[in-house]
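In: Take this sequence and fold it.
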Amino acid sequence: MSFRGPTILLFVGFLGCVHAQLKLGFYDSSCPRAEKVILEFVEEHIPNAPTVAASLLRMHFHDCFVRGCDGSVLINSTSANQAEKAATPNQTLRGFDFIDRLKSAVEEECPGIVSCADILALAARDAVGVIGGPFWRVPTGRRDGSISNSSEALSEIPAPTSNLSSLKTAFANKGLNDADLVLLSGAHTIGVAHCESFSDRLYNFTGTGDQDPSLDGFYAANLKKNKCRDATDETTLVEMDPGSFRTFDVGYYRNLLKRRGLFESDAALTTEAAAKAAIVNLVDSPPQTFFAGFAMSMEKMGSIGVQTGSSGEIRRNCAVVNS
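Out: Just a heads-up that it's a prediction; the model follows:
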């Protein structure tokens, strides 16, 4: 699968196929207002905390990349098990309380019917829509998994230090192609990142106290002066898409072409001519090109490894497996 521009353009006006085991409007009979309850909750709360949209989108991605989209990222650790939440990639996830409150609202409407996995998938879509991002179809019918393991999260979720080869392999292992990689990386157009996730690029790239030469020098100097002032900073947050981190647009891709992606995994997308050409195509095309492509890839990602039918369970509490 190549990154060639036409591959991206083919997404325009085409929203893809619904996963055979999921169904649009799955709850129309069992809980007719389920999706409306979720949308209304998101519309009420996201405007007051717009960065949570990025948090929910990231949580959905991390959920789907480990055992499929089964809500396993929501499960708390116990004395006998370190859950996905405990893994390094998930320790900076935010929004768990948001999902818990949303689950309570849905449970009040129709107890024991709607899975946490579906609630997360729908909330991520609706939150992105509230901040002006693209709409994508979310077929439902996912059931919740009961296994959540920190070691699996550590091995399955692409690291911010990943090179292009590692990224392509990680996505291919989930049934996602190279075009999906470019498009889904565009989620970094919203949200923030902790300095510690990329500080090696500023202070110790090869272990000798050097700076990553692939990072724009002016941008790196600004980060050192105004944001990540030393290599040990674990708390400061940096905008993923400076200037428009609350706006869903192609600003992230523009920054990549200026060598201003925060993560090594961001910069990796410009290390191959075909991938870089796809990014240039997205920047030069109408915004709808990115929106339609992102929608297609999100729908595809949302069907990874789903449990349906008699598999899994409907968790009463998203953080705890049913006893």
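
In: okay, CA-based contacts and neighbour counts for the rest of this
Out: Noted.

In: Mind giving me the packing neighbours of the host helix or strand of residue 170?
Out: With the criterion set as DSSP states H and E, the secondary-structure element containing residue 170 is helix 164-172. Other helices and strands packing on helix 164-172, by 3 or more CA pairs under 8 Å, 6 or more residues apart in numbering; DSSP states H and E, are helix 178-185, helix 264-268.

In: Of all those, which one comes closest to residue 124?
Out: Evaluated over the helices and strands packed on helix 164-172, closeness to residue 124 peaks at helix 178-185, with 13.4 Å, by CA to CA.

In: run this one through as well so I can compare:
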Amino acid sequence: MPFVIKYFQINLIKSSILSSSSPTNGQLSSTFYNNTCPKALSIVRAAVKQALAKEKRMGASLVRLHFHDCFVNGRDGSILLDDSANITGEKSAGPNNNSVRGFDVIDTIKTQLEAACTGIVSCADILAIAARDSVVELGGPTWRVQLGRRDSRNASLRGANSQIPAPTSNLSALISSFSNKGLSTKDMIALSGAHTIGQARCTTFKGHIYNETNINSTFATSVKANCPSTGGDNNLSPLDVQTATVFDNKYYINLKSQKGLLHSYQELFNGGSADSQVTTYSNKRNTFFRDFAAAMVNMGNISPLTGTNGEVRKNCRKPN
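Out: Purely as a prediction, here's the structure:
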């Protein structure tokens, strides 16, 4: 009897290992492509590294693509779809129009992956891997990306306009937006730390620097130099004025000094329930890194298409 049990356990383990890398399996796994496309992770990593060598800001852009995709119908690569006769894409939505970028980098990665292993690696997974590698390349934490997602055949302009948190959101609205996606308040505050890299357009923070009081006056004056009260809507300012291309915890330190560039940022440290966690992250970078990595995994698990649902697009901009 002990032999039978041991034999059963061994075969159960073997079955689990095989299914974790099987394209037909419905569960996400960090080893999903080990057998079917063993070079997948190294191909993405090299392409991201090359893109960031040309422009470090691209790292923040790739992380943002990942976030904006996850929040609309889950992690399914829908943000990458171009408009067509049959599809109204998400690129023209308010939170994305003239704002999200990095599509050419994803195209490059997809072309290289198709050459290495045709029809295997989904665009949705490319987004998740590229976001992780961007964070690492800019000095942030790493994590095991769960893989095995498939791509949607459609997009949701309405979802992109309604489900992505607005830069004018208050703390309650932010908590609700993330809760609606199955993410905790802790996840929300940790994920907000991604804004330690990148830049924002003047139109997204103009109201905060000109009309609100929960902002450091010296900081507001310095930002106004590049964001006039009239015009200049597309002028850019760094989200973190200290280290805009380094993934660190300066974002939270800035919030404690009322130097949050957007209204929604400063809401995290404005006498509310998020203050304590912001203080912790401002003092303990490693704690922030740990929680951010965990939250990125959680966000990547929002309603993925797996198994036989969806498809693996050959071109990330259009269905097969």
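
In: Assuming the best superposition, what's their TM-score?
Out: Aligned and superposed, the two chains score 0.89 in TM-score terms (TM-score structural alignment, normalised by the length of structure 2); 295 aligned residues with a CA RMSD of 1.4 Å.

In: if we can go back for a sec, next, the buried residues of the helix holding residue 170 of structure 1.
Out: 164, 167, 168, 170, 171 (16 or more other CA atoms under 10 Å).

In: Now do the same contact list for whichever residue in structure 2 pairs up with residue 141 of structure 1.
Out: Matched to structure 2 by TM-score structural alignment, residue 141 of structure 1 sits across from residue 148. The contact partners of residue 148 of structure 2, by CA atoms under 8 Å, 6 or more residues apart in numbering, come to 23, 25, 26, 27, 28, 29, 32, 33, 122, 125, 306.

In: The third one contacts residue 306, doesn't it?
Out: Yes: in this structure, residue 26 of structure 2 sits in contact with residue 306. The criterion is CA atoms under 8 Å, and the distance is 4.9 Å.

In: Looking at these two, which is more packed in?
Out: Comparing residue 26 of structure 2 with residue 306 by neighbour count (other CA atoms under 10 Å), the higher total belongs to residue 306, at 20 against 17.

In: Tell me the spacing between that one and residue 317 of structure 2.
Out: Here the criterion is CA to CA, to the nearest Å. By it, residue 306 of structure 2 lies 19 Å from residue 317 of structure 2.

In: those helices in structure 1, which residues are they?
Out: If you assign secondary structure with DSSP state H, the helices in structure 1 sit at 5-9, 34-45, 51-64, 96-109, 116-130, 150-156, 164-172, 178-185, 199-203, 217-226, 251-257, 264-268, 273-284, 287-301.

In: which residues are contacting the first one?
Out: This means helix 5-9 of structure 1. For helix 5-9 of structure 1, contacts defined as CA under 8 Å, 6+ apart pick out 179, 277, 278, 281, 282, 289, 293.

In: Counting neighbours, which of those residues comes out on top?
Out: When neighbours are taken as other CA under 10 Å, the top entry among the contacts of helix 5-9 of structure 1 is residue 293 (28 neighbours).

In: Now the aligned partner of it in structure 2: closest residue in space, sequence neighbours ignored.
Out: The alignment partner of residue 293 of structure 1 in structure 2, by TM-score structural alignment, is residue 291. Counting by CA to CA, 6 or more residues apart in numbering, residue 291 of structure 2 lies nearest to residue 190, which is 6.1 Å off, once chain neighbours are set aside.
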